[in-house]
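1. build me a structure from this.
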Amino acid sequence: MGKIIAIANQKGGVGKTTTSINLAASLGVLEKKVLLIDADPQANATSGLGLDVDTIEIGTYQLLEHSKNAKDAILKTSTPNLDIIPSHIDLVAIEIELVDKEEREYMLKKALQEIKDDYDFILIDCAPSLGLLTLNALTAADSVIIPIQCEYFALEGLGKLLNTIKSVQKIHNQTLDIEGLLLTMYDSRLRLSNQVVEEVQKHFNDMVFQTIIQRNVRLSEAPSFGENIINYDASSKGASNYLSLAKELIIKNS
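-> From the prediction side, this is the model:
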């Protein structure tokens, strides 16, 4: 039975897509069967895995519309054990199109029923908003990973996201769990980075992943080559951070 994990935070630039791509690739390398769903109209996870966004004909948009089924939308990637359901700029329109549909929050959940058992992990890269797309992801997911940037405004907006998760638990998905808070873009030389880490660990305790993702040039270069960090530079700090996160996730779920 596959576990569906949404990677969500309504703040942009906290490392959601970087985490989605590289955690998915790391799980694949560790011989787990993984599906990454790009649920962001910017389609960065799609291009970051080397797919040409302009040639995408079937993706998350058709899945949410229920005009195609999940199996039709799955594409293989060059990374072992990793498939993707790509995104396209068309996805911007889905919020308006679904607005008067019955059970519009459950479109993704229904679409994924038929393939849930084909994978060990299904990761959903969410858009940086708390709109209908993210709501669909949280309703479909078993749990959520929240990336938090080790910077000054890190905890701002976290309360809002946790409230959204609570209301999703209450109304749409009672079993939704918080998989963990993931500290990203950590720079050990900065006092501020260390303060944020302390603050988050103090407030949230066991909810925080032990793995911390460090700032790493190779990590930010990789997507421009359409590569995940494992393919791009397996010996980099970024690669070892994400492999360590993947191992932590596997242990947690075994």
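
2. use CA for all of it now, contacts and neighbours both
-> Fine.

3. neighbours of the nearest residue to P80 once chain neighbours are set aside, just the number please.
-> Leaving aside its sequence neighbours, P80 sits nearest to G28 (C-alpha to C-alpha, 6 or more residues apart in numbering; 5.7 Å). A total of 21 residues lie near G28 under the criterion other C-alpha atoms under 10 Å.

4. going by secondary structure, G28 is in what exactly?
-> Element membership for G28 (DSSP states H and E) is helix 16-29.

5. could you pull up the residues touching the residue nearest to P80?
-> G28 is in contact with V34, T79, P80, N81, L82, counting by C-alpha atoms under 8 Å, 6 or more residues apart in numbering.

6. so how far is L23 from the first one?
-> Read that as V34. Between V34 and L23 the distance, using C-alpha to C-alpha, to the nearest Å, works out to 10 Å.

7. same check on the second one?
-> Per C-alpha to C-alpha, T79 is found 12 Å from L23.

8. more neighbours: which of those two?
-> Per other C-alpha under 10 Å, whichever of T79 and L23 has more neighbours is L23, with 27 against 17.

9. I'd say the more buried one and L245 touch.
-> Yes - judged on C-alpha atoms under 8 Å, L23 makes contact with L245 at a distance of 7.2 Å.

10. please give the structure of this sequence too, so both can be compared:
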Amino acid sequence: MVKAGEPVAGSKQGAKKPAEGDTPIGPTGRPYHGFPTPPKLNGHGPARIIALCNQKGGVGKTTTTINLAASLAQYGRKVLAVDFDPQGALSAGLGIATHDIPTIYDLLLDSKRDPQEVVVSTAVENLDILPANIDLSASEVHLVNEVARETILARVLRKVANDYDVILIDCQPSLGLLTVNALTASHGVLIPLECEFFALRGVALLIETIDKVRDRLNPSIKLDGVLATMYDARTLHSREVLERVVDAFGDDVLETVIGRTVKFPDASVSGVPITKFAPEHPAAQAYLRLARELVARGAVA
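-> Below you'll find the predicted structure:
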């Protein structure tokens, strides 16, 4: 369990050391709380659906989906991860070979197909996946003339929602039809945001897209949080960007901050979450802390 004041994953610096009796201050400039281990659930479902979304690539969406899903599963939550990116990185990161199996693409095109035929169990207990491969890139062309094309993913997930406590959708780095489908199907949005200037620039457009989806397609969608990723406390740039993110989003910025570390690509190559690859590493502990924070915030049961 992560304790208040311990280092940010992958950084040589973390929360500021407090004076005797003071509350430690975290990287976001706010008090650094310890979140309790979530209580066990008496049953499972219906799932709360969360889209991990950012139109900029390389900000940690897939890494966060894999490791948050594994962390929630470790706390006894039944989790379904949905690979909604044609690159199929989520599937590969969980060790799933997708070249000869049905994928989420087949479910989008065939409304009568049972999603349970496509769900794949992973090496992590309580964690399943709806995989994807490059075929998904053709889906926008096929769906463009469909009636209510923005709600097709919602109709697919509705069939399995009662079997899980949380469904995490790994979105592709764009604001196209697939991402709009993910937002329309979701109860909440988690925005992984790299602590780098250019990553900050596009967030306003993403927030505008979420507002449009809320106004026109999904009135109940809410922002579950902004997650600072790839943070390096040794650099002034990272610290300044994180400060600007907190100024812009306030309490929507999660207290948990994910730092840079080579352990993430190492775990991806192994096809397992970092919580399984290096469970004692600060990066693994940070994602467990993120899971506890989201439960404490009410974003996850």
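
11. TM-score for this pair?
-> The TM-score (TM-score structural alignment, normalised by the length of structure 1) is 0.97; 253 aligned residues with a C-alpha RMSD of 0.9 Å.

12. what does the residue nearest to P80 of structure 1 align to in structure 2?
-> With TM-score structural alignment as the criterion, G28 of structure 1 lines up with A73 in structure 2.

13. how many residues are close by L177 of structure 2?
-> Applying other C-alpha under 10 Å, we find 16 residues neighbouring L177 of structure 2.

14. over to S220 of structure 1?
-> S220 of structure 1 has 14 nearby residues by other C-alpha under 10 Å.

15. the helix or strand hosting it corresponds to what range in structure 2?
-> Counting by DSSP H and E, the element that carries S220 of structure 1 is helix 217-221. Counting by TM-score structural alignment, helix 217-221 of structure 1 falls onto residues 262-266 of structure 2.

16. which parts of that stretch are buried?
-> K263, F264 (16 or more other C-alpha atoms under 10 Å).

17. my guess is S20 of structure 1 contacts L36, does it?
-> Yes - counting by C-alpha under 8 Å, S20 of structure 1 touches L36, with 7.3 Å between them.

18. so which of the two has more stuff around it?
-> In this comparison of S20 of structure 1 against L36, neighbours counted by other C-alpha under 10 Å, the higher total goes to L36 at 27 against 24.

19. for the helix or strand hosting that one, name the packing helices and strands.
-> Counting by DSSP H and E, the element that carries L36 of structure 1 is strand 34-39. Secondary-structure packing of strand 34-39 of structure 1 (3 or more C-alpha pairs under 8 Å, 6 or more residues apart in numbering; DSSP states H and E): helix 16-29, helix 44-48, helix 60-65, strand 82-85, strand 121-126, helix 132-140.

20. mind putting these in CSV, distance to V92 of structure 1 included?
-> Shown next, in CSV, are those (distance: least, C-alpha to C-alpha, whole Å):
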stretch, distance to V92 of structure 1
helix 16-29, 17
helix 44-48, 14
helix 60-65, 9
strand 82-85, 16
strand 121-126, 13
helix 132-140, 9
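
21. of the ones you listed, which is nearest N216 of structure 1?
-> helix 16-29 (11.4 Å; C-alpha to C-alpha).

22. what range in structure 1 does stretch 230-237 of structure 2 sit on?
-> Against structure 1, stretch 230-237 of structure 2 falls on residues 185-192 (TM-score structural alignment).

23. how far away from the center of its chain is the matching stretch?
-> With C-alpha atoms, centre = their mean, to the nearest Å as the basis, stretch 185-192 of structure 1 stands 24 Å off its chain's centre.

24. and stretch 214-227 of structure 1, by the same measure?
-> So, by C-alpha atoms, centre = their mean, the centroid of stretch 214-227 of structure 1 is 17 Å from its chain's centroid.

25. just the strands in structure 2 please.
-> All strands of structure 2, identified by DSSP state E, fall at 48-52, 79-84, 120-121, 127-130, 166-171, 188-194, 222-231, 253-259.

26. pull the number of nearby residues for D247 of structure 2.
-> When counting by other C-alpha under 10 Å, one arrives at 12 neighbours for D247 of structure 2.

27. show me what contacts the counterpart of it in structure 1?
-> Using TM-score structural alignment, the equivalent of D247 of structure 2 in structure 1 is K202. If a contact means C-alpha under 8 Å, 6+ apart, then K202 of structure 1 has no contacts.

28. likewise for V124 of structure 2?
-> A70, A73.

29. now do A204 of structure 2: how many residues are near it, please.
-> For A204 of structure 2, the count of nearby residues is 11 (other C-alpha under 10 Å).

30. what does it align to in structure 1?
-> Under the alignment (TM-score structural alignment), A204 of structure 2 pairs with G159 of structure 1.

31. that match and S78 of structure 1: what is the separation?
-> 38 Å.

32. for structure 1, longest helix please?
-> In structure 1, taking DSSP state H as the definition, the longest helix is helix 237-252.

33. against structure 2, where does that helix fall?
-> Counting by TM-score structural alignment, helix 237-252 of structure 1 corresponds to residues 282-297.
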